[in-house]
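Chemist: Could you work out the structure for the sequence below:
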Amino acid sequence: MTACPRAALVLNDQSLGFDESACDGCGLCRPACPEGAIRVSGGALQPLLDGRGHAALIACEHTRLPPGPGIVPCLHAFGRRELDHLADDGVAVIVAARGDCASCPRSTGKTIEAALVRSNASRSSRRETTLRYEHTVAAQWLKRQSEVIAAKFDIDQSRRALFGGILQRRPSASAATAEAWSAHELHHVVPELDVSLCVGCDACSRICPHGAISLQGGGTSLHYAIRAQECTGCRLCLDVCDVNAVSLRELARCEQHVVALKGQTCRKCGVPFHQPQTAPDGTGICRICRHTDHTRNLFQVRT
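Modeler: Model prediction:
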């Protein structure tokens, strides 16, 4: 919602709404959505692909260039996820022409340059190819656009098989190599649990739509498994944790993969429960009973 400069996304108690009359199609909501759930129709945010130079050409519509391939409503609608997809498809350089972002009413402070830094940092940690960013003036960009179109390299974006034939993908690393690199990988978002605060309620593991935090094992091997590569940064785990035990770190290594749990049986209600192994034993009372006065409905009757 905050990413939209025209407040076209409206949230109320029942649902998230969309005001079509307010939307100008800038696309800034697209990179802001951690789930990648937003699409901009009509090809308005498609770069012009130059297979000869392994380049993607994009130019802001506020450069006053005539409408055509590669002209987009806003450069900054290309976030980290979109740049990753381009790099995965073999693009090596972004060739961009921009308007005056400082005076643009669409400006929200989120930039394609910042997204590129995040994308490249993470890709470098995995030994994957990174993207270069070339800024050019509008006239030079238009000349490059004309050359690409004349050479018939303006490939239909929906036909990825054809695109892959011209921009060759980088070979994937072997499983052994990938495992060796994984310890040094910078993830875009890393969830962490503060074991000194965690009460083992499982709320974070139950609500995570991608299994970035999950309850695994059983008996003495019960534990929370943390898989940072699955985390999108949706922040649902932060919202649901009522003891603030969950935190998210951005562009970081995952250092906490397992949180071991110990099981007990509550001596008040008799229900099994678990908590981090490093938590103090306490009184053998579950988190519910610790906050519930079981005698509140008992009364002394005198005759």
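Chemist: can we go C-alpha only for contacts and neighbour counts from here?
Modeler: Fine.
Chemist: Do you have the helices of the stretch 101-250 of the chain handy? List them.
Modeler: Using DSSP state H, counting those that start in this stretch, the helices of the stretch 101-250 of the chain run over 112-125, 138-150, 160-166, 175-182, 203-207, 236-240.
Chemist: Buried residues, the fourth one. List them.
Modeler: Within helix 175-182, the residues scored as buried using 16 or more other Cα atoms under 10 Å are S182.
Chemist: distance between that helix and the chain's centre?
Modeler: 22 Å (Cα atoms, centre = their mean, to the nearest Å).
Chemist: try the first one
Modeler: On the basis of Cα atoms, centre = their mean, the separation between the geometric centre of helix 112-125 and that of its chain is 13 Å.
Chemist: So which elements touch it?
Modeler: helix 80-88, strand 187-193, strand 246-252 (3 or more Cα pairs under 8 Å, 6 or more residues apart in numbering; DSSP states H and E).
Chemist: go with 10 Å
Modeler: helix 80-88, strand 132-135, strand 187-193, strand 246-252 (3 or more Cα pairs under 10 Å, 6 or more residues apart in numbering; DSSP states H and E).
Chemist: L236 is nearest to which of these?
Modeler: For these, distance to L236 was read as Cα to Cα. The smallest value, 10.1 Å, belongs to strand 246-252.
Chemist: Report the inter-axis angle for the next helix or strand after that closest one versus strand 187-193.
Modeler: Counting by DSSP states H and E, the next helix or strand C-terminal to strand 246-252 is strand 258-265. Orientation of strand 258-265 against strand 187-193 (axes from the mean of the first three to the mean of the last three Cα atoms, to 10 degrees) gives an angle of 30 degrees.
Chemist: To check against the first, give me the structure of this:
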Amino acid sequence: MLTQPEYRATRCTRYRYRYSECSRCAEACPHEAVELSDEGIRISASACRNCALCAAACPTEALLADNLPRIEVLKRTAKLPEVTFACAPSELNGDEIVPCLGGLDAAMLAYLTSRGVAVTLAGTQHCAECSHGVRGEARLGLHLEAVEALRGIVGSQKWAEISVPDEGETEPGKAGHDPSRRHLFRRFVGRGADQLTRPISATEVQPVPLKAIRFAAPFSTAGRELLQILFEAAPQDHVPLPAYPALYAAKVGIQPGCTACEACARACPTGAMQIRESGTAWELGFQFSRCVGCGVCVEVCQPHVLHFQDEMENLAKAPEPVILHALGKQRCTRCDRFFISPAPGGNLSDLRRGRCGFFVHFWLKESLMLTVPMNNFQICRLVPRPQAEAQHR
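Modeler: Now for the predicted structure:
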């Protein structure tokens, strides 16, 4: 009996931020079994065929497929000289039977081949007949392209090859032949894969109210940790790594205009966006080694100053976050509470104190910055002066 992937809501960007437009799992599903909503997603038990493509497409690992346990598979195969992955619909034999070859993500394939494990993908000639085939083949192309990029950055001297059997030469119970990577990429890369998964750009995001951000404890993903392992012994003077959607890693940049609303840090599921405070300063930090490129920080950013950069740095674990934005704290002369000034070293003559009480705020020429409690945490927002004055009467 087929089962459906387990859904972990607190890892889902649509659950963490109800206005998120992430649809990676639905776009990867070939059976239209994933239903999207402001509360997250729901998987239709009647439509799902448990191909695990939705789980492979999710950068935050909100979906967990029991028929493709990635860590257990890696433990069984990492010490073998070679391993054959066969897709279940093809009925071919292999060391590991997987529901769809497109469910083998780039982190898994790179981890094995970087350790000298030769990987054979058996059953690719069955994609045209398989109900998973169109989406599965495109997902596999994305992952192979990402592995090739990693191979070129880290160095391929010790990396083993990924191969597929020739079309027409594979029978049930047998897999053979080892074509070149060029032949492999001609078959799989560039088959509409860019339409399945792509980074979110700031121009695609529409402004929405800052509400319904569900806060939960940050977590790390197994795929991101596997990518970091590849760079533990890598040279530090490597060329920058281009951003690939299937790598589930990204480098976030910032433009001028941050309002210090902290929404990006509240919505970030992995803790890559961090708020660091002291008695005198407020800082927005970015922990690159925790970022999986889900894009929820870019979506939730109201002034649209956050963006994904085109290139990434070393994927190894970074000891300290990069400070994207820093502001100095000031003390309110009426309530004695701290507030954040609009810019480091800002001119306090531009600030006009107002009543505090339930709100902590300061006047900034034509606007009022309000800090209000929402969902057990505080959010700052800019309110036009006439509206703010009306609220405080």
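Chemist: quick one: TM-score?
Modeler: Scored against TM-score structural alignment, normalised by the length of structure 1, the superposed chains reach a TM-score of 0.68; 269 aligned residues with a Cα RMSD of 4.2 Å.
Chemist: that older thread, now the helices of the stretch 101-250 of structure 1 as CSV including distance to D50 of structure 1?
Modeler: Output for the helices of the stretch 101-250 of structure 1, formatted as CSV (distance: least, Cα to Cα, whole Å):
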stretch, distance to D50 of structure 1
helix 112-125, 19
helix 138-150, 6
helix 160-166, 9
helix 175-182, 30
helix 203-207, 42
helix 236-240, 40
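Chemist: quick one, which of the ones you listed is nearest to R290 of structure 1?
Modeler: Going by Cα to Cα, the one of these nearest R290 of structure 1 is helix 203-207, 17.6 Å.
Chemist: with structure 2 superposed, average distance for that closest one?
Modeler: Its aligned residues in structure 2 lie a mean 2.1 Å from helix 203-207 of structure 1 after superposition (mean Cα distance after the TM-score superposition for structure 1).
Chemist: Where in structure 2 does that helix fall?
Modeler: The aligned range for helix 203-207 of structure 1 in structure 2 is 263-267, by TM-score structural alignment.
Chemist: Please apply the same query to stretch 20-33 of structure 1.
Modeler: Residue span in structure 2 matched to stretch 20-33 of structure 1, by TM-score structural alignment: 45-58.
Chemist: Would you indicate which residues of that stretch are buried?
Modeler: For stretch 45-58 of structure 2, by 16+ other Cα under 10 Å, it's 48-58.
Chemist: measure that stretch end to end?
Modeler: 19 Å (Cα to Cα, to the nearest Å).
Chemist: Please apply the same query to stretch 89-108 of structure 1.
Modeler: 28 Å.
Chemist: same question, stretch 314-324 of structure 2
Modeler: 18 Å.
Chemist: Repeat that for stretch 67-84 of structure 1.
Modeler: Counting by Cα to Cα, you get 26 Å between the two ends of stretch 67-84 of structure 1.
Chemist: Check stretch 110-121 of structure 2 too.
Modeler: End-to-end for stretch 110-121 of structure 2, by Cα to Cα: 14 Å.
Chemist: roughly how far out does that stretch sit from the chain middle?
Modeler: Distance, centroid of stretch 110-121 of structure 2 to centroid of chain: 24 Å (Cα atoms, centre = their mean).
Chemist: Ok, stretch 175-189 of structure 1 next?
Modeler: With Cα atoms, centre = their mean, you get 17 Å for stretch 175-189 of structure 1.
Chemist: Next: stretch 82-101 of structure 2.
Modeler: With Cα atoms, centre = their mean, you get 27 Å for stretch 82-101 of structure 2.
Chemist: same check, this time on stretch 146-157 of structure 2
Modeler: Relative to its chain's centre, stretch 146-157 of structure 2 lies at 21 Å (Cα atoms, centre = their mean).
Chemist: Over to stretch 298-305 of structure 2?
Modeler: Worked out by Cα atoms, centre = their mean, stretch 298-305 of structure 2 lies 16 Å from the chain centre.
Chemist: Please identify the deepest-packed of the helices and strands packed on helix 112-125 of structure 1.
Modeler: By mean neighbour count, with neighbours taken as mean count of other Cα atoms under 10 Å, strand 187-193 ranks first of these at a mean of 23.
Chemist: what's that strand packed up against?
Modeler: Using 3+ Cα pairs under 10 Å, 6+ apart: strand 187-193 of structure 1 touches helix 112-125, strand 213-216, strand 223-226, strand 246-252, strand 258-265.
Chemist: Mind putting those into JSON lines with distance to A138 of structure 1?
Modeler: Shown next, in JSON lines, are these (distance: least, Cα to Cα, whole Å):
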{"stretch": "helix 112-125", "distance to A138 of structure 1": "17"}
{"stretch": "strand 213-216", "distance to A138 of structure 1": "47"}
{"stretch": "strand 223-226", "distance to A138 of structure 1": "46"}
{"stretch": "strand 246-252", "distance to A138 of structure 1": "33"}
{"stretch": "strand 258-265", "distance to A138 of structure 1": "51"}
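Chemist: List the buried residues in stretch 45-60 of structure 1.
Modeler: For stretch 45-60 of structure 1, by 16+ other Cα under 10 Å, it's 45-51, 54-60.
Chemist: show me what contacts the residue nearest to A388 of structure 2 when sequence neighbours are not counted?
Modeler: Distances taken as Cα to Cα, 6 or more residues apart in numbering put L368 closest to A388 of structure 2, at 6.5 Å, once the chain neighbours are dropped. Applying Cα atoms under 10 Å, 6 or more residues apart in numbering to L368 of structure 2 gives the contacts 351-354, 361-362, 380-389.
Chemist: again with P235 of structure 2
Modeler: Contacts of P235 of structure 2 by Cα under 10 Å, 6+ apart are 153-155, 314.
Chemist: So the counterpart of P272 of structure 1 in structure 2 versus E262 of structure 2, what's the distance?
Modeler: Here P272 of structure 1 is matched to F339 in structure 2, going by TM-score structural alignment. Going from F339 of structure 2 to E262 of structure 2 by Cα to Cα gives 14 Å.
Chemist: Repeat that for W159 of structure 2.
Modeler: 42 Å.
Chemist: Tell me which of the two has more neighbours.
Modeler: E262 (21 against 18; other Cα atoms under 10 Å).
Chemist: quick one: what helix or strand has the closest residue to the more buried one other than its chain neighbours in it?
Modeler: Excluding the flanking residues, the one nearest E262 of structure 2 by Cα to Cα, 6+ apart is I379, at 6.7 Å. Taking DSSP H and E as the definition, I379 of structure 2 sits inside strand 377-384.
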